[in-house]
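*Asks:* here's my sequence, what's the structure:
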Amino acid sequence: MCAVDAAQPAPARLPGTCAYLPAEHADVIRQVLDRVGDKWTMLVVVTLRDGPRRYTELQREIPGISQRMLTLTLRQLQQDGLVTRTAYAEVPPRVEYALTPLSRSLLEIVTPLVNWASEHHDEIRANQARAAARTVGSHGQ
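*Replies:* Down below sits the predicted model:
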């Protein structure tokens, strides 16, 4: 049972815990979860787990990501302190992206989720196909 101070307004309790979420933190937490929960963010972070990558390497290793979306994702990850961008004074110029210590801690959480998605994608697609077939079948009756 969680202890509550009756003199204070009741903040929202995080499900399954005695931890409370102050109202002023809800927007910040939502913004962080929106960022790290974005599919491209997760794939960029996982792709960088083995070391720095150049832009073209990232684009090649992340199927389906557009140049615009990769640029935007990398910029956002830099702003959040999750990725570093190092430009080398060479000809031709070389730029590498790498994880920060902060994103390495995120990697511990993201990797199992990405692995789970990889292991179960066939089952999920089969379920989606069955659901779509039921929907089409119910409209045809």
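
*Asks:* only C-alpha atoms from now on, for both contacts and neighbour counts.
*Replies:* Noted.

*Asks:* what's the first helix or strand after the strand or helix carrying residue 45?
*Replies:* For residue 45, the host element (DSSP states H and E) is helix 39-47. Counting by DSSP H and E, the next helix or strand C-terminal to helix 39-47 is strand 53-54.

*Asks:* and the contacts of that following strand?
*Replies:* 94, 95, 96, 97, 98 (Cα atoms under 8 Å, 6 or more residues apart in numbering).

*Asks:* another for comparison:
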Amino acid sequence: MEAEKGFLKQSAVGDTIPSKWQGLFPIIKIISSRWMLAILHELLDGPKRPSEINKVHERISAKTLTLRLRELEECGLVHRESFEVIPPRVEYSLTATGRDFIYLIEGMVEFGYSWGIADTDAPATTPDLDANM
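*Replies:* Next up, the predicted model:
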């Protein structure tokens, strides 16, 4: 994956990151894009059709959901599987890289709680990824 293509194309934000930390840019881009974390979280339980994700997150328009799923696929975090049935069916699931990304996010969440800056009323844990494999 080249950082200069598609969704992860460098922007002004990337120019402010010290060169030795440029690997953070794609992570910052993904976690700061609206709905990305919500979509990834929905995929923790296994493959989902876009309509299943939309039922849980009704405020995501179909257009935005499709765009975000394509971006996550382009980043290598989700896999899109098309089924040759009528009507056509598509499901999205986390890739191995996507699961690794979730582990990273979980670590950041835990750090936020231990640092004392996270909302202490929110759940302290996220679903166990190994249980969903």
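
*Asks:* any idea how far residue 84 of structure 2 is from the most centrally placed residue in structure 2?
*Replies:* Taking Cα atoms, centre = their mean as the criterion, residue 40 is the residue nearest the geometric centre of structure 2, at 3.9 Å. Separation of residue 40 of structure 2 from residue 84 of structure 2 (Cα to Cα, to the nearest Å): 25 Å.

*Asks:* equivalent analysis for residue 91 of structure 2, please.
*Replies:* From residue 91 of structure 2 to residue 84 of structure 2 the distance is 12 Å (Cα to Cα).

*Asks:* excluding sequence neighbours, find me the nearest residue to residue 17 of structure 2.
*Replies:* Ranked by Cα to Cα, 6 or more residues apart in numbering and with sequence neighbours excluded, the top spatial neighbour of residue 17 of structure 2 is residue 25, at 7.6 Å.

*Asks:* ok, that neighbour - how many residues close by?
*Replies:* Look at residue 25 of structure 2: counted by other Cα atoms under 10 Å, it has 19 neighbours.

*Asks:* give me the secondary structure label for it.
*Replies:* helix (DSSP: H, G, I helix; E, B strand; the rest coil).

*Asks:* could you find the counterpart of it in structure 1?
*Replies:* Using TM-score structural alignment, the partner of residue 25 of structure 2 in structure 1 is residue 30.
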